[in-house]
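Chemist: Below is the structure, and that's it, no one-letter string:
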């Protein structure tokens, strides 16, 4: 009988422990993956004015920041619940697979190659690859870019496009950030910075650069910006898509465009969810 009582007590304690574990705080993924948890971690760029920028006072600004903040709110998170994490172009897929972030809004173009590694919601913006050049140094679409010194960022579709499509013999310099490329353009080390026109417009609109640089006005590619999530998380994709649709419907999308891009940028209309322009 004594043995029976001890076993019963042990069993009760074991059940109680299981119940406590199941009802406990859980891990980060359990808190945030489907919304409504204590915190949500969002990957953005820290060095792209107009898109994703960490300000000197520690705050964050840009179109991607506004989009991500709106989406997070629709998922059940206040702005104070957002943890912003810098995600350079070359590390975006890894950041999602590692679980470092819940989703990424970082000028993240949807491509077939990337869709093999991550899932995308959106698109939420259609941009075009262009060139940023020094003021007065005009570049036309018919000009041979193969002799130019071009700069872009490692891991970006812009760098891939230079090699694969419009200027395979250009002297392409790939750096870690667009800010480094901009320094090279300012010093004369490179002839042009090439990436999405939305990003270039943000740089050109900065007070310290006004009048120094200008967009060439070339539409060298179509860049469909999507929000990246971990591969297989279809529930998160569906929730983000609904949030993006609402953002367009209530005109918050238009307000974000007006607030973040300079007058040099002529944006396309908001794309429809799932409508990828090749």
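Modeler: Received the coordinates, thanks. Values in this document were obtained by computation on a predicted structure and should not be read as measured data.
Chemist: rest of the way, CA atoms for contacts and neighbours
Modeler: Fine.
Chemist: Show the contacting residues for the most centrally placed residue in the chain.
Modeler: Closest to where the C-alpha atoms of the chain average out (C-alpha atoms, centre = their mean) is residue 106, at 1.2 Å. Counting by C-alpha atoms under 8 Å, 6 or more residues apart in numbering, residue 106 touches 43, 44, 45, 51, 52, 64, 87, 227.
Chemist: and if we set it to 10 Å?
Modeler: 42-46, 48, 51-52, 63-65, 68, 86-89, 92, 225-228 (C-alpha atoms under 10 Å, 6 or more residues apart in numbering).
Chemist: and if you look at residue 103?
Modeler: Residue 103 neighbours (C-alpha under 10 Å, 6+ apart): 33, 40-44, 68, 72, 92, 95-96, 119-121, 227-230, 236-237, 240.
Chemist: how about the strands in the stretch 1-150 of the chain?
Modeler: Assigned by DSSP state E, counting those that start in this stretch, the stretch 1-150 of the chain shows strands spanning 40-44, 47-48, 52-54, 60-61, 82-86, 103-104, 118-134, 149-153.
Chemist: Highest mean neighbour count out of the ones you listed?
Modeler: Of the strands of the stretch 1-150 of the chain, the one with the most neighbours on average (mean count of other C-alpha atoms under 10 Å) is strand 103-104, at a mean of 28.
Chemist: Assign residue 224 to helix, strand or coil.
Modeler: Three-state assignment for residue 224 (DSSP: H, G, I helix; E, B strand; the rest coil): strand.
Chemist: let me fix that: residue 266
Modeler: Under three-state DSSP, residue 266 comes out as coil.
Chemist: again with residue 182
Modeler: For residue 182, the secondary structure call by three-state DSSP comes out as helix.
Chemist: Please report the distance of the closest residue to it other than its chain neighbours from residue 206.
Modeler: Nearest residue to residue 182, sequence neighbours excluded (C-alpha to C-alpha, 6 or more residues apart in numbering): residue 193, at 6.7 Å. Distance, residue 193 to residue 206, using C-alpha to C-alpha, to the nearest Å: 16 Å.
Chemist: The structure to be compared is supplied as follows:
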């Protein structure tokens, strides 16, 4: 009698264990927060820069800029309101890891599409084509373009394509200081630690505008940087949806309005040879 009871009890324990495993699996499907992720049901997590005026900027608890406006438009087309967006700071050197680890659903953070990055993540877009340029102190006459960089001290951001370009093209000519953000580069330029800051023209335009006339663009872009929406590797379905949203934004004039509003006062004009671009990446 007792041995029969023991057998039933063991079977019951096995059933209970299987049930518990099934419930845990269901919990992971319907509430990722219960399984270690910060994803919330009905929300979308978007990575942006918090320190780039005119593009991605955190201001008194709100988020403003061209990247932010494009992200909001995409999110709306995917079925999310502005209140459904969880904004995450996406520093240049952390962007691939954030997508690979599932910390964000997409990234719009002046994220240039490159073959090297596509080994780790996928992209939709492009939604803008920038050009790497130089920013100097107002009144500087010794730097009129990349041909004048010999012996100069430059600042750029760690993990950015701008820093990579400097290392590849001008390593023997310049001293490169790498900083975690462009605000630090602008400070180094103000104080005379470096002679110029280099990154994409639209980023520099925002920085120059916020510097109240103390900094200026050289205005001689020497690359093309195709800004993409970073997504998880291989997600073609999401890329197609994002590209459709971007194409609509460009066609109905929302893209142009967002660009003008966020670069007002910066004396910035996008290169019309490349802008607006055709979003076809990742499909």
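Modeler: All right, it came through fine. Note that this is a predicted model, so its numbers are computed, not measured.
Chemist: Once they're superposed, tell me the TM-score.
Modeler: The pair, once superposed, lands on a TM-score of 0.86 when counted by TM-score structural alignment, normalised by the length of the first structure; 269 aligned residues with a C-alpha RMSD of 2.8 Å.
Chemist: Tell me which of residue 193 and residue 206 of the first structure has more neighbours.
Modeler: residue 193 (29 against 13; other C-alpha atoms under 10 Å).
Chemist: so who does the counterpart of the more buried one in the second structure touch?
Modeler: Alignment note (TM-score structural alignment): residue 193 of the first structure maps to residue 197 of the second structure. Taking C-alpha under 10 Å, 6+ apart as the criterion, residue 197 of the second structure is in contact with 133-137, 153-157, 162, 176-177, 182, 185-186, 188-189, 204, 217.
Chemist: do residue 205 of the second structure as well
Modeler: By C-alpha under 10 Å, 6+ apart, residue 205 of the second structure lies in contact with 52-54, 133, 135, 211, 215-217, 219, 263-269.
Chemist: follow-up on the earlier one: the second structure: which residue goes with the residue nearest to the centre of the first structure?
Modeler: In the second structure, residue 106 of the first structure lands on residue 109 (TM-score structural alignment).
Chemist: So what does residue 93 of the second structure match up with in the first structure?
Modeler: So, by TM-score structural alignment, residue 93 of the second structure is matched to residue 90.
Chemist: distance of its match from residue 122 of the first structure?
Modeler: Distance from residue 90 of the first structure to residue 122 of the first structure, by C-alpha to C-alpha: 21 Å.
Chemist: Please name the nearest non-neighbouring residue to residue 138 of the first structure.
Modeler: residue 216 (6.6 Å).
Chemist: Residue 126 of the second structure is in contact with residue 112, isn't it?
Modeler: Yes. With contact defined as C-alpha atoms under 10 Å, residue 126 of the second structure counts as touching residue 112 (8.6 Å).
Chemist: in what helix or strand does the residue nearest to residue 182 of the first structure lie?
Modeler: strand 192-196 (DSSP states H and E).
Chemist: okay, the angle between that strand and strand 118-134?
Modeler: 150 degrees (axes from the mean of the first three to the mean of the last three C-alpha atoms, to 10 degrees).
Chemist: Strand 192-196 of the first structure vs strand 149-153, what angle?
Modeler: 40 degrees.
Chemist: what's the mean deviation for strand 192-196 of the first structure versus the second structure?
Modeler: Strand 192-196 of the first structure, aligned to the second structure and superposed, deviates on average by 0.4 Å (mean C-alpha distance after the TM-score superposition for the first structure).
Chemist: From the contacts of residue 205 of the second structure, list just the buried residues.
Modeler: Among the contacts of residue 205 of the second structure, the ones that count as buried by 16 or more other C-alpha atoms under 10 Å are 52, 53, 54, 133, 135, 215, 216, 217, 219, 263, 266, 268.
Chemist: what's the closest of these to residue 170 of the second structure?
Modeler: Of all these, residue 170 of the second structure sits closest to residue 133, with 13.6 Å by C-alpha to C-alpha.
Chemist: Tell me which residues touch the aligned residue in the first structure for the closest one, please.
Modeler: Matched by TM-score structural alignment, residue 133 of the second structure corresponds to residue 130 in the first structure. By C-alpha under 10 Å, 6+ apart, residue 130 of the first structure lies in contact with 158, 192-201, 215-221.
Chemist: Go through the buried ones among the contacts of residue 205 of the second structure and name the one nearest residue 168 of the second structure.
Modeler: Distances from residue 168 of the second structure to those, taken by C-alpha to C-alpha, are shortest for residue 133, at 15.5 Å.
Chemist: Please give me every residue in contact with residue 171 of the first structure.
Modeler: With C-alpha under 10 Å, 6+ apart, residue 171 of the first structure has these contacts: 145, 146, 147, 148, 149, 150, 151, 162, 163, 190, 191.
Chemist: Name the member of those residues that has the highest neighbour count.
Modeler: Within those, neighbour counts (other C-alpha under 10 Å) peak at residue 151, which reaches 30 neighbours.
Chemist: All set, thanks.
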